[in-house]
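In: Have a look at this fold, sequence not included:
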């Protein structure tokens, strides 16, 4: 019998890292399916527990220096705002802008502006150089290696500002990506806020406040006007008007009475009811919706798989092209220009980021999309079924 497990990963630097992990996982005996996403910083693995253990799966990540933890359907925090990275981006940007303005508007010797550009390079280049060195030690080429080579070449010929701009562009792109993904992550986490921290548990003739996480199947919970329903269940006593627009899409609250089913995350607008729990915790409707959205973000659209295959050859191809330009022209600046133009690598990161952001945006509007494949050809659809 197959099992599915989800991991949260920290330490990946680009989609190529994720592709290499995915390829290694797929080669293991007992792995039936593996999907690794750099954008969501998570891996979803379907495996046969009789053929491979979870510890062996984790070793694929830890051998490469990544921190990996098993998750239980919660949204990863890997792309929450990082104050250190934010400060680094703004510091590099301010130093480069100041250097350019001083050079443009004053007669200060170039050594001052060059020193400011070098300071920007040191602040922004350290994490990039560190990741590039680690990749090269593993005999791998990634975007960080490409940026490091381009920046180093620019420094070697004295173009300090250009080297700083290359680093700044990469850092800015990663920062904007993190902002987009953090917003999407928080929107999905907002689903959890629909579940109250405590509920009124019926015990005989008494009502006892208990944490919603302690409710078990078969318990009877009292829900009054204005309160959120924490569990899936059936009404055993009372009548109420329930707003279940989040679950069913119905814009108008519906009347519910004894014998009717109700769902977690919905709101009791009017009335008081006693609900017998049929599903609790991770089995509730809200928990399953959150889990579906999170897993959907990890599923790759066909266009993403195409981009992933392209990314594998992107960095070596750019290095070869730069070498050809140098041999053909004898101009090192033109060769470096090729490296600089290619550095942002927007094609590699843009597609998965757009897919994740779109799924999150749709979820905020009550639209559930089961994976990036749902976007393929959607622009050709001429009908909408409700």
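Out: Structure received. Quick caveat, the model's predicted, so the values are computed rather than measured.
In: alpha carbons only for contacts and neighbour counts from here, please
Out: OK.
In: Which secondary structure state does the residue most central in space within the chain sit in?
Out: Centroid-nearest residue in the chain: residue 40, 2.4 Å away (criterion: Cα atoms, centre = their mean). Classification of residue 40 using DSSP: H, G, I helix; E, B strand; the rest coil returns coil.
In: close enough to count as contact, it and residue 76?
Out: Yes: under the criterion of Cα atoms under 8 Å, residue 40 makes contact with residue 76 at 7.2 Å.
In: before we move on, the earlier item: contacts only, for the residue nearest to the centre of the chain.
Out: If you count contacts by Cα atoms under 8 Å, 6 or more residues apart in numbering, residue 40 has them with 76, 78, 79, 181, 297, 298, 356.
In: Secondary structure for those - can I get that in TSV?
Out: Putting these into TSV (three-state DSSP) gives the following:
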residue	secondary structure
76	coil
78	coil
79	coil
181	helix
297	helix
298	helix
356	helix
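In: Among those residues, find me the one that's closest to residue 275.
Out: Minimum distance to residue 275 across those is 32.2 Å, recorded for residue 76 (Cα to Cα).
In: Apart from its neighbours in sequence, what residue is nearest the closest one?
Out: Once flanking residues are discounted, residue 76 sits nearest to residue 8: 6.3 Å by Cα to Cα, 6 or more residues apart in numbering.
In: Residue 372 versus the one you found, what's the distance?
Out: Noted for residue 8: a distance of 19 Å to residue 372, by Cα to Cα, to the nearest Å.
In: How many neighbouring residues does residue 26 have?
Out: 17 (other Cα atoms under 10 Å).
In: which residue ranges form the helices in the chain?
Out: For the chain, the helices defined by DSSP state H occupy 15-27, 54-62, 83-105, 110-137, 143-156, 160-189, 245-248, 285-298, 302-329, 332-342, 346-364.
In: try it against this one:
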């Protein structure tokens, strides 16, 4: 029977312990070959056979544990789904002690409106009532706190039993249930009730934090308007953006958000890309320029031709890819997951030994040491430890994506922090990827007249050098007269008539076949060539009319971006397939070591040599021609403007083409790693302190549960700080 892999969205997960229970429960179903669950993404991947009967069986299995499950593809848990899910589980779980019914952790409802939220509130109120009754009627105090304990413990114990049946006997709920029942047995019902209440509060805090992490990236989707304006039969009509197809032209008024990825067909306006890219300065765009969905048209009416459907715009693809990235576990996270499988049973054994050995061996008080053993069970709850890594990674991936830094998973995020060498392509990475006119030397006429004639010949051409001349003519606002009898001369240039004069524009070698260039003109051409510039000579009526030099210039932030890399301890190196003279010029301008005239296999060889020398290497390129080198590097980074190539290839992508973003990506990784180390230190440090103080008799059950709940709160809050991360350049 064929095995297929399917993605599912799981509702109700609060922490990594939930993921472990779900993974174990689903793996026990018939036909399941492999299961992978991500708490941070709220997603599950299952390789299984027998699809028709599989989903109902899985829903039943997870329903017993209190989780909801839906196919991830399709409408992504729309409002109708949520209603059906709520109704379905209400009927199924009527009378069940607890169900994770659209928790705050899923971002689909206020925490107090969920069953777990209601149980938490109920337990808190019952605890308060029991305290009051105990003060008014001391003889019934024990029973009052026992009743308050039952309100909170019954749902916890129910989940512990369901988890044990599903293959997870050593769950956090099991530790809590044993500790609470044991406390009642030794007469500490007041503390037991308080401990269970604090545990439920901790769960709710975890759920809220998980929901915030998941919602942080999905909130990007809300930037894209649901409707768009189109012109039909002379009237403007508002239609659902999802109903429009590629090639449709939409009208974008000043102040409107652009409803789809596209290309400006008509108009000239400033585009505020801050909501998508974090770029604070609006970008001026005109006909032919690409625009992103979700950006804001600032000051003029635009007509935009759609290049991607609403479901496939840049933001939608970023959201999907980041959600998938959150499903992949970092090495640290995988280690902690493995560690926690042995950690919880070990805590049970340690608690039992502390409770039993001193009374048996040394004749110590049973009640005193059983109390200490129960406290150790609470100290040992692994919540804070298992959430320490995934929470920080999820927040970092989301923060990066909101600034155009797409990192495909925790493993890549960790690897970026150790990079100490970065190999960068020249064209399109360090440079703009398109030539610009840098020098105009007019002979016997004005620069404007020279540019006007050159632009007339190049009108309609798509050659990069022709586009550079046309862009300069447009920028300088020079008139472009019509050309007649224009034709291209393969490998030489273009010729035609402008204003009745025979005009030729081509390479210096082709021009030298027609006229004699002076020594001074030849010297200037040679100097331009030495600077890595392409040179065109214009001939009018058999006489030299001027020289135009063009070059693919470094990006505006190339110098500062490379300086930021060096400041971060990363050594940049330039590789290019371009000619050595051009490469030397660019490398000299940027202060870079370089290798020129490289074939794809040569670039791969350089990367391997750097790695063999002990370097951790990142390769930055366009994601197509550099595939061998990207694959050979520790991390492959695609530089692009939100294109399919930039999004779908390599391990990471800088979507907005800024060299400075490369250093920002390294900074984000190192900040995330620092955050993870802080979280682990807090989680383990607090446990170690309270373990010692509990055995010494200084602290008891209350501080024990606070050691876990408090650590979980601190760890989660610290991880969520990553959501507000800004690159150092933006901060200062």
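Out: That came through, no problem. Quick caveat, the model's predicted, so the values are computed rather than measured.
In: quick one on the thing from earlier: kindly indicate which of the contacts of residue 40 of the first structure lies nearest residue 157 of the first structure.
Out: For the contacts of residue 40 of the first structure, the nearest to residue 157 of the first structure is residue 79 (36.2 Å; Cα to Cα).
In: So the closest one is in contact with residue 178, correct?
Out: Yes: when contacts are counted by Cα under 8 Å, residue 79 of the first structure is listed as touching residue 178 (5.4 Å).
In: List the contacts of the closest residue to residue 155 of the first structure other than its chain neighbours.
Out: Leaving aside its chain neighbours, residue 155 of the first structure sits nearest to residue 163 (6.2 Å; criterion: Cα to Cα, 6+ apart). Residues counted as contacts of residue 163 of the first structure (Cα under 8 Å, 6+ apart) are 121, 150, 151, 152, 154, 155.
In: Can you find the partner of the second one in the second structure?
Out: Residue 150 of the first structure maps onto residue 179 in the second structure when the alignment is built from TM-score structural alignment.
In: Now do the same contact list for its match.
Out: 192, 374, 375, 377, 378.
In: same check, this time on residue 116 of the first structure
Out: Residues counted as contacts of residue 116 of the first structure (Cα under 8 Å, 6+ apart) are 95, 96, 99.
In: distance of the first one from residue 124 of the first structure?
Out: Computed as Cα to Cα, the residue 95 of the first structure to residue 124 of the first structure distance reads 11 Å.
In: Could you work out the most separated pair of the contacts of residue 163 of the first structure?
Out: Using Cα to Cα, the contacts of residue 163 of the first structure span at most 12.2 Å, a distance reached by 121 and 150.
In: My understanding was that residue 250 of the second structure contacts residue 228; is that so?
Out: Yes: if you go by Cα under 8 Å, residue 250 of the second structure and residue 228 touch, sitting 6.6 Å apart.
In: Neighbour count: the two, which is higher?
Out: residue 250 (27 against 23).
In: That one -> the first structure?
Out: For residue 250 of the second structure, the aligned position in the first structure is residue 221, judged by TM-score structural alignment.
In: related to what we said a few turns ago, compare neighbour counts for residue 95 and residue 124 of the first structure and give me the winner.
Out: Each of residue 95 of the first structure and residue 124 has its neighbours counted (other Cα under 10 Å); residue 124 has more, 24 against 21.
In: Quick check: the aligned residue for the more buried one in the second structure?
Out: Per TM-score structural alignment, residue 124 of the first structure is aligned with residue 152.
In: Kindly provide the distance from the residue nearest to that match when sequence neighbours are not counted to residue 396 of the second structure.
Out: Nearest non-adjacent residue to residue 152 of the second structure, counting by Cα to Cα, 6+ apart: residue 123, 5.1 Å away. According to Cα to Cα, residue 123 of the second structure and residue 396 of the second structure sit 35 Å apart.
In: Which of the two has more residues huddled nearby?
Out: Neighbours around residue 123 of the second structure and residue 396, counted as other Cα under 10 Å, are more numerous at residue 396. The numbers are 30 against 26.
In: Quick check, the more buried one in contact with residue 672.
Out: Yes: taking Cα under 8 Å as the definition, residue 396 of the second structure is a contact partner of residue 672 at 6.2 Å.
In: What's the match for the residue nearest to residue 152 of the second structure in the first structure?
Out: Superposed on the first structure with TM-score structural alignment, residue 123 of the second structure falls opposite residue 92.
In: I'd guessed residue 46 of the first structure sits against residue 2; true?
Out: Yes: between residue 46 of the first structure and residue 2 there is a contact at 6.6 Å, judged by Cα under 8 Å.
In: ok, and the closest non-adjacent residue to residue 468 of the second structure?
Out: Distance criterion Cα to Cα, 6+ apart; nearest residue to residue 468 of the second structure, sequence neighbours excluded, is residue 436 at 5.0 Å.
In: Burial check on that neighbour, number of neighbours?
Out: By other Cα under 10 Å, the residues close to residue 436 of the second structure number 23.
In: isn't it right next to residue 550, touching?
Out: Yes: counting by Cα under 8 Å, residue 436 of the second structure touches residue 550, with 5.3 Å between them.
In: Now list whatever residues contact both of those two.
Out: Common neighbours of residue 436 of the second structure and residue 550 (criterion: Cα under 8 Å, 6+ apart): 465, 468.
In: As a markdown table, the contacts of residue 163 of the first structure with distance to residue 193 of the first structure would be great.
Out: Formatted as a markdown table, the contacts of residue 163 of the first structure follow (distance: Cα to Cα, whole Å):
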| residue | distance to residue 193 of the first structure |
| --- | --- |
| 121 | 42 |
| 150 | 46 |
| 151 | 45 |
| 152 | 48 |
| 154 | 50 |
| 155 | 50 |
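In: so which of those residues comes closest to residue 242 of the first structure?
Out: Of all those, the one with the least separation from residue 242 of the first structure (Cα to Cα) is residue 121, at 58.1 Å.
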